[in-house]
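Q: got a structure for you, letters missing:
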């Protein structure tokens, strides 16, 4: 048990810090190495390790990431970013439109893929217009994080939740969407207050950065094709009894067969590191579960009034845990212990809203936040930990309070 616990702790330290301290081993590498060491040391058998991997989650995530990547290859994300960025509106109006667009795209597509594709373009447009990029990039980041809780499609943790609790597409959406959508005006209001009088780019602000590659050419035909497939997938989620994984994989298969784009180009934009990360965490978590320690911890939590199957308790647990180790690892930690909940929709909403609303409290709380911070670094734009938290922390707290009231109503 000592070796299993030590490896588990080291893996989740890497999840929180971003790498294993003292080594150039990132989150994905740490999860994979941890899993391999546990198998090699006999702490979990190869058969048990394979059985621990939830193929439904992996298949669903791969299929939906492929669909989202198809929009990237077709130039859709670049086209939307350029259209929004060049609208002839004032800063507050541009911020509102940016939040709405970011929220809508994050709800229907993978928020991380959207952020990778659109953040550099929005940053460049702000600098061209001599606008301070920070309020717009933070609005984009917060809206993507919050609105991703609206549907199963929005983020990997939502897919894990839905598959674990056997939630339908509409059941998940009905439980999680109202506070997620209401969080968007909160994002706009807090940022407007925080950045009043600071909309223009300071004269001393650097704008030099490595030249961006030209925007991906917009392919109307491929965009329409991908849009039709996306609508068909969502309709099948709602009206069909087929497993979500099979529906997503069928949609991905249709898009991989193309006369315009090679399958390698499309698959290049699928986040394979995330899939490997989940593989590793499934094995590491299963090895720890076999020791019986998690049950002892759960008993202790219940003793102080925190029950993983109780939606209000779960909202608090996920808000804290995801801030420490990240959204996906936090959900992976609790997933084995939430089956058989009396209120699965409310519990699913608590997990989704807890992880999404807490994502904007700190700069490393989500991959979207990290992407925004990295783009600012390249451009010489000062986005410090305190600057991010100045708008992100009150936004997260307000939305978490709203989510708590909603979860109590659902329960």
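A: Happy to help now that I have it. The shown structure was predicted, so the numbers you read here are calculated from the model rather than taken from an experiment. Numbers count the residues shown, from 1 in each chain.
Q: switch to C-alpha atoms for all contacts and neighbour counts from now on
A: OK.
Q: what separation is there between residue 287 and residue 237?
A: According to Cα to Cα, to the nearest Å, residue 287 and residue 237 sit 33 Å apart.
Q: hmm, I typed the wrong one, I wanted residue 40.
A: 40 Å.
Q: who has more neighbours out of the two?
A: residue 237 (20 against 12; other Cα atoms under 10 Å).
Q: number of residues surrounding the nearest residue to the more buried one once chain neighbours are set aside?
A: In space, and not counting its chain neighbours, residue 237 is closest to residue 169: 6.0 Å by Cα to Cα, 6 or more residues apart in numbering. Applying other Cα under 10 Å, we find 19 residues neighbouring residue 169.
Q: and here's the other structure:
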């Protein structure tokens, strides 16, 4: 009898662990369930699924996670945070500085790379002075999506549309500059109301902030080399060098990165590209009649909410040649639901804060609506 009772109770801890994981990692849980449903109703050979993954993105992300962790462990970010809080005297001023920094970096380093610079700095600032961390991370995520609109290098969908459009770099920037300016103006206007003009509390900033110069120097050099290799589509070579080097020298840096983020990104590619390839989705898009700029714009802004903005840009480019309308639409589509842009997911994960998803959508959904109206107006009148 005791054996039977033990057998009945045995699954309970397993179920509790699964429920705990589902609660802690809701995005991963939803993606796993979605993949199971797709395989049940629209099955593909399991061996075909890895081909859906953008391995360059995954390898780049892995390398950036290692390098960011190395910079963090060097103590440089805490040292820099100490300098920043003694020159910026209010919460609102600090928020505006971080928003501007994130947006500026995203125009050249891409929105994802910008996050790996600004979010760790923000976390270090929070250790020195109490900050509304969730709100700051949300605004930084919105900032990299808004700033990256400006150039072909800002995000993957811009790079794709620039290459397919055939226009010059300058012409692309000129076409997207009005949208970028309006998005940043809206974001700063929202920040004025979201952050208070109260002095920063520096009572926690009493310790010295030493920097491991050797670790920092190696990390900075490798960071620059890795970005060059990743830009040349050799992220695998760069990751191998970074990972092997740190495993031999400082193995804890590699072991402590967010491996679950990489797993989530892998599942995102498989699920979202499987959804984008569904015949029903293609049939629906083909019947939209994307014959006007506003229709193409609205379709791309809305479709991005379901399959993310990069797949939306690639899919809709088959149905319209109006690259500017698509660029406007998928740029706006990066706001709204977190799934709209990979940068949103990275920002939330890097923050390490609980309850981020609800807070994120409290700001991102209204911002999507406002930016959608603004983008439609610009497209119609300029």
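A: Yep, that arrived. Since the model is a prediction, treat every value here as computed from it, not as a measurement.
Q: is it true that the residue nearest to residue 237 of the first structure touches residue 153?
A: No. With contact defined as Cα atoms under 8 Å, residue 169 of the first structure does not reach residue 153; the gap is 9.0 Å.
Q: can you give me the helices for the stretch 151-300 of the first structure?
A: For the stretch 151-300 of the first structure, the helices defined by DSSP state H, counting those that start in this stretch occupy 156-165, 169-194, 220-239, 244-256, 263-268, 272-289, 293-303.
Q: out of those, flag the one nearest residue 135 of the first structure.
A: Residue 135 of the first structure sits nearest to helix 169-194 of all the helices of the stretch 151-300 of the first structure, at 6.3 Å, using Cα to Cα.
Q: stretch 26-38 of the second structure against the first structure, how far on average?
A: Following the fit onto the first structure, the mean deviation recorded for stretch 26-38 of the second structure is 4.1 Å by mean Cα distance after the TM-score superposition for the first structure.
Q: would you mind listing the outside residues contacting that stretch?
A: 21, 22, 264, 267, 268, 270, 271, 274, 275 (Cα atoms under 8 Å, 6 or more residues apart in numbering).
Q: the spatially closest residue to the third one that is not a sequence neighbour is in what secondary structure piece?
A: Right, the one you point to is residue 264 of the second structure. Nearest residue to residue 264 of the second structure in three dimensions, chain neighbours excluded: residue 28, at 5.5 Å (Cα to Cα, 6+ apart). Applying DSSP states H and E as the criterion places residue 28 of the second structure in helix 26-41.
Q: what residues of that helix count as buried?
A: Of the residues in helix 26-41 of the second structure, 27, 28, 29, 31, 32, 34, 35, 38 count as buried by neighbour count, 16 or more other Cα atoms under 10 Å.
Q: before we move on, the earlier item: from the contacts of stretch 26-38 of the second structure, which is closest to residue 286 of the second structure?
A: Distances from residue 286 of the second structure to these, taken by Cα to Cα, are shortest for residue 275, at 15.5 Å.
Q: so who does the residue nearest to residue 237 of the first structure touch?
A: 151, 152, 237, 238.
Q: mind listing the strands for the second structure?
A: With DSSP state E as the criterion, the second structure has no strands.
Q: OK, contacts around the residue most central in space within it?
A: Centroid-nearest residue in the second structure, with Cα atoms, centre = their mean: residue 343, separated by 0.9 Å. The contact partners of residue 343 of the second structure, by Cα under 8 Å, 6+ apart, come to 111, 112, 115, 141, 144, 145.
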